[in-house]
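Undergrad: Fold the following and give me the result.
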Amino acid sequence: MLDLRRLRYFVTVADELHFGRAAERLHIAQPPLTRQIAALETELGIRLFERSTRNVTLTPEGVQFLDHARQVIDAALSAQTSAQRLASGAAGRLAIGYTSSIPMSRVFSEIVRAFGRRAPEVELSFREVASVEHHRQIAAGVLDIAFGWAATAPLPPELTQRVLASEPLVAAVPSSSDHAARDAIDFAALAHEAFITYPPGQGSALNAALNRLCAKAALTPHLGPTATQVATLVALVAAERGVAIVPASVAALQMPGVRYVPLAGEAPLEQTLLWRTHGASRCALRFVEFAIECAEGVDRAECVKGLETSAQPAQST
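TA: Predicted coordinates:
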């Protein structure tokens, strides 16, 4: 295999057509440079330069080989730059999972949009995945990161979870119901309603929240129909098939026939970020670091600035 250093020496001599000046550019003595060029010629089996006491010129073979040598050097430099950007997390690919209600969260959209501006060379792909699948798919390497809601089940040691934000729980109720006229509602007031939920094995965090609320109110829920998508849950509420307990951000789904009523005095739901404890790529760790900064407000001004850039020029303060 050709020595990249010798190719660089050859290109420098070809540029200067003078061994002395080329040696100065390369910061080496002339005799070692001369020996390296001779070794390259021997390795290739061709003469690259015609030398005289006054002139150095490229041979016809040297002229043709020069183009190849430049391409190899450029490719090597490009590969080195790419590797460095991968190592720093400035480039790469990330597979990001999320549950169906997460994209309506402002935190999610802010993080994704601002990270895209911070690291435009990182390719992001998104996959809607049931929350119970997040652990398995991250551990298996199918996903790098997952946005979800904090569940009560203990976290496996191979995964790390960080709370990004908290959201109040609200009751999605039919507009025709008596509950719709209230500014807030006690959960116990819903005791006689049918609850529209995710099926077992999906939406585990929201189902767990419903179970927690029922346990606190000492009531046994009457379960209505199930759905795998939060939009379908809301549509079933509009169809007067029951009520649903959802994060407040779901109120972005302004569907006719539905009103979102805050639950009085109830603990919020925690939005989380999940990733591999060990073996995560530098790109994934950079995303995690940035997401935490945005969510905590450490770099909030820059995060928000990234969101506003497309609308108007940033103003100095």
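Undergrad: CA only for contacts and neighbour counts going forward, please
TA: Fine.
Undergrad: mind listing what Gln30 touches?
TA: Contact analysis of Gln30 by C-alpha atoms under 8 Å, 6 or more residues apart in numbering lists 19-20, 23.
Undergrad: Kindly report the same for Val122.
TA: 90-94, 116, 283.
Undergrad: As a check, name the ranges of all strands in this structure.
TA: 49-51, 56-58, 92-98, 122-128, 145-149, 159-167, 169-174, 194-197, 222-226, 244-247, 258-262, 269-276 (DSSP state E).
Undergrad: Including distance to Glu302, could those go into CSV?
TA: Shown next, in CSV, are the strands of the chain (distance: least, C-alpha to C-alpha, whole Å):
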stretch, distance to Glu302
strand 49-51, 56
strand 56-58, 54
strand 92-98, 22
strand 122-128, 19
strand 145-149, 22
strand 159-167, 17
strand 169-174, 29
strand 194-197, 38
strand 222-226, 41
strand 244-247, 27
strand 258-262, 31
strand 269-276, 20
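Undergrad: Dump the contacts of Gln30 to JSON lines, plus distance to Glu193 and neighbour count.
TA: Converted to JSON lines, the contacts of Gln30 look like this (distance: C-alpha to C-alpha, whole Å; neighbours: other C-alpha atoms under 10 Å):
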{"residue": "Phe19", "distance to Glu193": "90", "neighbour count": "23"}
{"residue": "Gly20", "distance to Glu193": "91", "neighbour count": "17"}
{"residue": "Ala23", "distance to Glu193": "86", "neighbour count": "20"}
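Undergrad: So which of those residues is the closest to Asp144?
TA: Nearest to Asp144, judged by C-alpha to C-alpha, of these is Ala23 at 48.4 Å.
Undergrad: One more, please, to line up against the first structure:
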Amino acid sequence: MDVDLRKLRYFVAVARELHFGRAAAELHIAQPVLSRQIRALEAEFGARLFRRDRRSTELTEAGRQLLEDAPPLLAAAEALRRRVVRAEGGAGRFVVGFMPGITVTAAVRALRERHPGLAVEVVRTSWAEQARVVLDGRADVSFVRLPVEPRGLVVRPLFAEPRVAALPVGHRLAGGASVTMAELAGERLLQDPVVVPEWRGGSGSAGPRAETVEEKLEYVAAGEGTVVLPSSVAAFYTRADVVHVPVADIAPNRVGLVWAAGRAAPLLAEFAGLATELVDGGRRSPDLVGGSVGGSR
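TA: All right, here's what the predicted structure looks like:
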């Protein structure tokens, strides 16, 4: 059976909204058209994907499985489209994604020097987008802060760096050489606790909602709470009203390079080798150097 990607996109929209009307509005199509397309997809799979009544829409077990598997397939199709469009112009182009605080200049410069006719571009990413830019084709490789979901990816660990707590000037802990997680337990964490799995603060992430590092540091400076950052990010966002104190009993942040599993372009392996040697001046931990891990699953 050939999977119709358009119907698959329609399914994902309904599965995420669990409401045909809202999904139809999001897709800019009429609801009866959407319903027919979903019924056609169910017929093609020979499986019921939704349970519907007048009050609710729910995924079946088959629907939950399809929702797990469909997004990577759609992302791969979009990545294919982007790469073909990029190649149509004839000039070679290689795009490198990177997270804030990770310096990639040396590896990018080395690739340009080896391939003078290649346009090597960089794009800044966010925590949510750092791996997605590779899966959907916006970047060929991306420097990420681990962990990332490895599905559909090859992950090359590079180096590790310590993490620090950002505290307002004048805070009771701001003058110490280091702090412990126990000492931070009474603070509000101004970021997703998933990013700091060691967090044991009783107030959890009850502080103000903030997406960017700049926003988080504004709240830190105002005494609203703390954030735990890799040391390179803290150095990049230095400001006079915020102090960065090393956290003594927390695992370092690990940095890696990712690209789409299944791609065999020689430039990928070449750039990965350059990154291993050159990124951040070769600042690598011995236990993080080596071949690819992860991959598709």
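Undergrad: Any idea what the TM-score comes out to?
TA: Here the TM-score for the pair of chains, by TM-score structural alignment, normalised by the length of the second structure, is 0.57; 193 aligned residues with a C-alpha RMSD of 2.8 Å.
Undergrad: Out of the contacts of Gln30 of the first structure, list just those in helices.
TA: Among the contacts of Gln30 of the first structure, the members found in helices (DSSP state H) are 19-20, 23.
Undergrad: Can you add distance to Gln36 of the first structure and give the contacts of Gln30 of the first structure back as JSON lines?
TA: Shown next, in JSON lines, are these (distance: C-alpha to C-alpha, whole Å):
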{"residue": "Phe19", "distance to Gln36 of the first structure": "11"}
{"residue": "Gly20", "distance to Gln36 of the first structure": "14"}
{"residue": "Ala23", "distance to Gln36 of the first structure": "11"}
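Undergrad: Alignment lookup: Met181 of the second structure to the first structure.
TA: Aligned by TM-score structural alignment, Met181 of the second structure pairs with Phe187 of the first structure.
Undergrad: Could you do Val133 of the second structure as well?
TA: Val133 of the second structure maps onto Gln137 in the first structure, by TM-score structural alignment.
Undergrad: what does Gly117 of the second structure give?
TA: Aligned against the first structure - with TM-score structural alignment as the criterion - Gly117 of the second structure pairs with Glu121.
Undergrad: For that match, which non-adjacent residue is closest in space?
TA: Ala91 (4.9 Å; C-alpha to C-alpha, 6 or more residues apart in numbering).
Undergrad: And Leu184 of the second structure, by the same measure?
TA: Gly201 (6.9 Å).
Undergrad: residues in contact with the one you found?
TA: 182, 184-189.
Undergrad: Mind checking which of those land in helices?
TA: Per DSSP H, those map to helices at 182, 184.
Undergrad: Which among the contacts of Gly201 of the second structure count as buried?
TA: 184, 187-189 (16 or more other C-alpha atoms under 10 Å).
Undergrad: In JSON lines, list those residues along with distance to Phe50 of the second structure.
TA: Shown next, in JSON lines, are those (distance: C-alpha to C-alpha, whole Å):
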{"residue": "Leu184", "distance to Phe50 of the second structure": "46"}
{"residue": "Glu187", "distance to Phe50 of the second structure": "44"}
{"residue": "Arg188", "distance to Phe50 of the second structure": "41"}
{"residue": "Leu189", "distance to Phe50 of the second structure": "38"}
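Undergrad: from those residues, which single one is nearest Ala139 of the second structure?
TA: Distances from Ala139 of the second structure to these, taken by C-alpha to C-alpha, are shortest for Leu189, at 31.5 Å.
Undergrad: ok, the closest one to Ala240 of the second structure distance?
TA: Look at Leu189 of the second structure and Ala240 of the second structure: by C-alpha to C-alpha, to the nearest Å, they are 21 Å apart.
Undergrad: just the helices in the stretch 1-150 of the first structure please.
TA: Remark: helices assigned in the stretch 1-150 of the first structure by DSSP state H, counting those that start in this stretch are 4-16, 19-26, 30-44, 60-88, 106-118, 131-139.
Undergrad: could I get those helices as JSON lines with distance to Leu263 of the first structure?
TA: Listed next are those as JSON lines, based on distance: least, C-alpha to C-alpha, whole Å:
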{"stretch": "helix 4-16", "distance to Leu263 of the first structure": "68"}
{"stretch": "helix 19-26", "distance to Leu263 of the first structure": "73"}
{"stretch": "helix 30-44", "distance to Leu263 of the first structure": "78"}
{"stretch": "helix 60-88", "distance to Leu263 of the first structure": "45"}
{"stretch": "helix 106-118", "distance to Leu263 of the first structure": "20"}
{"stretch": "helix 131-139", "distance to Leu263 of the first structure": "23"}
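Undergrad: Ala238 of the first structure: which of those helices is closest?
TA: Short answer: helix 106-118, nearest of the helices of the stretch 1-150 of the first structure by C-alpha to C-alpha, at 23.9 Å.
Undergrad: which residue numbers in the first structure go with stretch 44-60 of the second structure?
TA: Using TM-score structural alignment, stretch 44-60 of the second structure pairs with nothing in the first structure.
Undergrad: Go through the contacts of Val122 of the first structure and flag the ones preserved in the second structure.
TA: Of these, the ones still in contact in the second structure (both residues aligned by TM-score structural alignment, their matches' C-alpha atoms under 8 Å) are 91-94, 116.
Undergrad: what about Glu123 of the first structure, neighbour count?
TA: 12 (other C-alpha atoms under 10 Å).
Undergrad: Not including adjacent chain positions, what is the nearest residue to it?
TA: Arg93 (4.6 Å).
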